[in-house]
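Asker: any chance you could fold what I've pasted below:
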Amino acid sequence: MQRLGRGILKFFIIFLLVIDLYPIIWLILSSFKTSAEFIKPMFTLPESLYLDNYTVAIEQANLGVLFKNTLIVTVVSIIFVWIFSSTAAFAVTKMKWKGSNLALLYLTMGMFIPAFVLLLPQFLLLQQTHLLNSLLGLIVVFSCTSLSMAFYLLTGFYKYLPDEILEAAVIDGCDIYRCFFKIVIPLSLNGFVTVIMLTFVGIWNDLLISQTFVSSNENKMLQVGLASFIDDRGNREWGPTFATICAAIVPTLALYLILNRKIIDGLSAGAVKG
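Answerer: Now for the predicted structure:
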C-alpha cells in the first residue's frame, strides 16, 4: 500500500512537471520553425534550426538596445536594493535602538500598496526632477518599489542568525561594520541570492512601470519592446515573434536553474528556526 502511494505521488509529480515544461519547450521549438511549418499541427517538431527568426528579431525588434537598457536598469537597481535592504534589515533586527519597530512597520508598508496607485505621484515626481523618460528615472522607481519586499525577506532571515556569534565578535573587538561585512554577509548568502533573484524577475519582466515612464525608443526596456513587436508583427510573423519571446524569458530561466537551490534555502530559512 505504501509503495502504491509513492507510485501515485511520483506519477502526479511527473504529470505536473510535464504540464509546466511543455509550454516552454513548445515555445523554444516554435522559434526555430519557418512560416510554412506553422500551417502544420502545432505538435510537429521543426524540420531544422531556422535561425533567421532570431536574425529578424534582433534587427526589427532592436533586441540589442532593449537588452542593454534592461540589463543596466536591472543590475543597478539590484545593487541599490541589496545595499539598502541588507543594511536596514540588519539595523532593525540586530541593533537595539528606539524606533526600530516603527521603522520595521514603515518599511514593510510598501508591500501592501498596489503599484498602479503610485504611478501618478511617481510620474509627477520624475517629471519635476527631469528624470522622466530616462534610465536613471527607472532605476529610482524600481529600487524604491522593490525595497519593501527585499527588506521583509531579509528581516525574516536575519532573525534566526545566532546573536551569540555577533556577541562573541564584539567581545573580540569587532565594531558594527566589521560584524556586518565579516559575519552577517557570509552567513546570509542564501537570503541575498533570494532577494536578488526576486528583484531580477520583477524588474526584468516589468511592463507597467517601464511603459508608463519611458516613451523614447532608445530608452525602452525589453518587455515594452516585446509588446510593441508583437503588436506590429505578431499576427503575420510567428517565427520572429516566438524568437523574441524566447530571448526575453531565457535569462530568467537560466538564472533560476543556476540559483534554484540557494533560492529555496533562502525562502525557507526565515520560516524555520535554526
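Asker: can we go C-alpha only for contacts and neighbour counts from here?
Answerer: Noted.
Asker: ok, the residue positioned nearest the centre of the chain to I249 distance?
Answerer: Using C-alpha atoms, centre = their mean, the residue of the chain that lies closest to the mean C-alpha position is V201, 1.7 Å off. To I249, V201 is 10 Å away according to C-alpha to C-alpha, to the nearest Å.
Asker: do I have it right that Q211 meets V224?
Answerer: Yes - judged on C-alpha atoms under 8 Å, Q211 makes contact with V224 at a distance of 6.0 Å.
Asker: more neighbours: those two, which one.
Answerer: In terms of neighbours (other C-alpha atoms under 10 Å), V224 is the more surrounded of Q211 and V224; the figures are 21 against 17.
Asker: pretty sure the more buried one contacts I209?
Answerer: No - using C-alpha under 8 Å, V224 is not in contact with I209, being 9.7 Å away.
Asker: one step back: could you say which helix or strand holds the residue nearest to the residue nearest to the centre of the chain when sequence neighbours are not counted?
Answerer: Leaving aside its sequence neighbours, V201 sits nearest to T252 (C-alpha to C-alpha, 6 or more residues apart in numbering; 6.6 Å). Here T252 sits within helix 238-269, counting by DSSP states H and E.
Asker: and that helix, what's buried?
Answerer: Residues of helix 238-269 classed as buried: 238-248, 256, 260, 262-263, 266-267, 269 (neighbour count, 16 or more other C-alpha atoms under 10 Å).
Asker: how much space between the residue nearest to the centre of the chain and F142?
Answerer: With C-alpha to C-alpha as the criterion, V201 and F142 are 12 Å apart.
Asker: and for comparison, fold this next one:
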Amino acid sequence: MKHVEAKIGKRSMKKQIRNVMVTVVSVLVFLLFVYPLIYTVLNSLKTYDDFTSSPQYALPAKVFFGNFVKVFQSDFIRYFINSVVIAVLVVVFTVVLSATTAFAISKFRFRGKKIAEIYFLLGLMIPYQVILIPLYLTYAKFKLLDTYFSLILPQVAFGMPMAVQLFLAFFKDFEEELIEAAVIDGSSIGRAFISVVAPICRNIIITVATLRAIFSWNEYIFSYTFISSKKMMTVGLGLNAFVGEEGLVDWGPTFAAIVVTVIPTLLVYMFLGKYMQSGLSEGAVKS
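Answerer: Below is the predicted model:
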C-alpha cells in the first residue's frame, strides 16, 4: 500500500514540476512578444532629454504626448491614408476574386479545371521576390510606377493562391442543393452566390480579409521597389522620414509613429481574431 502511495506521490510531483515548467516557458514567451510593444510605447511617451538621460526600458519621468502631435502634424498622416486605401482595395479584390474563382473551380465543369487547381497550388511555391525586377521593368514601360495600381496588383496576385485554397477547402463539401434551390426560385448563379453562399462562408471571408489586410498593412518590399514620391509612400516607408539627413534619428516621434502603425493591426485582430480562427479551423477540417 505504501509503495502504491509513493508511486502516486511521485507521479503527482512530476506533474506539478511539468506544470510549473510549462507556466514558466509560457510567461517567458509572452514577455518575449510583449516586451517590444511595451518598450515602444514607453519610449514614445518620453521627451528627447528623458530618452537620452534615462535607461530606455525605464518609465517616462513625465508622460509627453508631443511626439504624437509631431507625427500627426507631419506627412505621416498621408502615408497612413495611403496604406488604408491600399489595404482596403487589396482585401476587396482578393476576397471577391478568390471566392468566385474557388466557387467556379469547385462547382462548375469546364476544360482545364484540374490545371486551374494546380495553377493556384503552384502559386504558393513561388516567392514574390523573383518577379520584382520584371514587374518593375513592366511598370516603368507603361508608366505605372508610383501608383496605387503598382502596389495593389502584386499583393492581390500573390494573395490569391492561399485564399483560393481556403475557399476550395470550404466549397468542396458545400451542399449544392442550396444553390439549386435558389436557382429554381429564379435567382441567377451570381445572385445565388451573394445571397446563399457568401453568408454561409462568412468565417472564411473574414479569415482571408484579415490575413490580407495585415499583410498589406505591413508590406514593405513592393513599396520600397515601386514607390519613389512622398505623396505615394505607405506607413512602412514613412517611418524612414524620421531619420535625419545625417542618419540621426528623432527617436520620440519615431516610436510614436510605430505605435500609430501597430494600432490598426491590433484592432483588426482583436475584433476579427475569433472569426479568423474559426475560418482556419473550417478550412482545415473540410480539407
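Asker: so R18 of structure 2 sits in a helix?
Answerer: Yes - assigned with DSSP: H, G, I helix; E, B strand; the rest coil, R18 of structure 2 falls within a helix.
Asker: distance of it relative to V25 of structure 2?
Answerer: Separation of R18 of structure 2 from V25 of structure 2 (C-alpha to C-alpha): 11 Å.
Asker: wait, what's in contact with T241 of structure 1?
Answerer: S31, A57, F229, I230, R233, G234 (C-alpha atoms under 8 Å, 6 or more residues apart in numbering).
Asker: of those residues - the most surrounded one?
Answerer: Using other C-alpha under 10 Å as the neighbour criterion, S31 leads the contacts of T241 of structure 1 with 25 neighbours.
Asker: for the stretch 151-274 of structure 1, which segments are assigned as helices?
Answerer: Assigned by DSSP state H, counting those that start in this stretch, the stretch 151-274 of structure 1 shows helices spanning 163-171, 176-179, 185-187, 189-204, 208-213, 222-233, 238-269.
Asker: of these, which approaches V75 of structure 1 most closely?
Answerer: Closest to V75 of structure 1 of the helices of the stretch 151-274 of structure 1, according to C-alpha to C-alpha: helix 189-204, at 7.9 Å.
Asker: can you give me the angle that closest one makes with helix 238-269?
Answerer: Between the axes of helix 189-204 of structure 1 and helix 238-269, defined by axes from the mean of the first three to the mean of the last three C-alpha atoms, to 10 degrees, the angle is 150 degrees.
Asker: give the aligned range of helix 189-204 of structure 1 in structure 2.
Answerer: On structure 2, the counterpart of helix 189-204 of structure 1 by TM-score structural alignment is residues 202-217.
Asker: likewise for stretch 96-112 of structure 1?
Answerer: Following TM-score structural alignment, the aligned partner range for stretch 96-112 of structure 1 in structure 2 is 109-125.
Asker: check the offset of the matching stretch from the chain's centre.
Answerer: Chain-centre distance of stretch 109-125 of structure 2: 25 Å, with C-alpha atoms, centre = their mean, to the nearest Å.
Asker: what's in contact with that stretch?
Answerer: With contact meaning C-alpha under 8 Å, 6+ apart, stretch 109-125 of structure 2 is reached by I105, F158, M160, P161, M162, V164, Q165.
Asker: what residues sit buried inside stretch 90-100 of structure 1?
Answerer: Buried residues in stretch 90-100 of structure 1, counted by 16+ other C-alpha under 10 Å: F90, A91, V92, T93, K94, S100.
Asker: what's the answer for stretch 48-56 of structure 2, then?
Answerer: Buried-residue list, stretch 48-56 of structure 2, by 16+ other C-alpha under 10 Å: Y48, D50, F51.
Asker: now flag whichever of those is closest to T138 of structure 2.
Answerer: If you rank the buried residues of stretch 48-56 of structure 2 by distance to T138 of structure 2 using C-alpha to C-alpha, Y48 comes first, at 45.0 Å.
Asker: contacting residues around that closest one?
Answerer: W251, G252.
Asker: now do the same for it: its match in structure 1.
Answerer: In structure 1, Y48 of structure 2 lands on S35 (TM-score structural alignment).
Asker: check the gap between the residue mapped onto E218 of structure 1 from structure 2 and L59 of structure 2 for me.
Answerer: Under the alignment by TM-score structural alignment, E218 of structure 1 pairs with K231 in structure 2. As judged by C-alpha to C-alpha, K231 of structure 2 and L59 of structure 2 stand 36 Å apart.
Asker: what of M276 of structure 2?
Answerer: 35 Å.
Asker: for stretch 182-201 of structure 2, give me every contacting residue.
Answerer: F170, L178, I179, I205.
Asker: now the second one: closest residue in space that isn't a chain neighbour?
Answerer: Among residues not flanking L178 of structure 2 along the chain, V196 sits closest, at 7.3 Å (C-alpha to C-alpha, 6+ apart).
Asker: how about the contacts made by K107 of structure 2?
Answerer: By C-alpha under 8 Å, 6+ apart, the residues touching K107 of structure 2 are F171.
Asker: contacting residues for G234 of structure 1?
Answerer: Each residue near G234 of structure 1 by C-alpha under 8 Å, 6+ apart is listed here: T241.
Asker: quick one on the thing from earlier: columns distance to L135 of structure 2 and secondary structure on top of the buried residues of stretch 48-56 of structure 2, output as TSV?
Answerer: Formatted as TSV, the buried residues of stretch 48-56 of structure 2 follow (distance: C-alpha to C-alpha, whole Å; DSSP: H, G, I helix; E, B strand; the rest coil):
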residue	distance to L135 of structure 2	secondary structure
Y48	42	helix
D50	46	helix
F51	43	helix
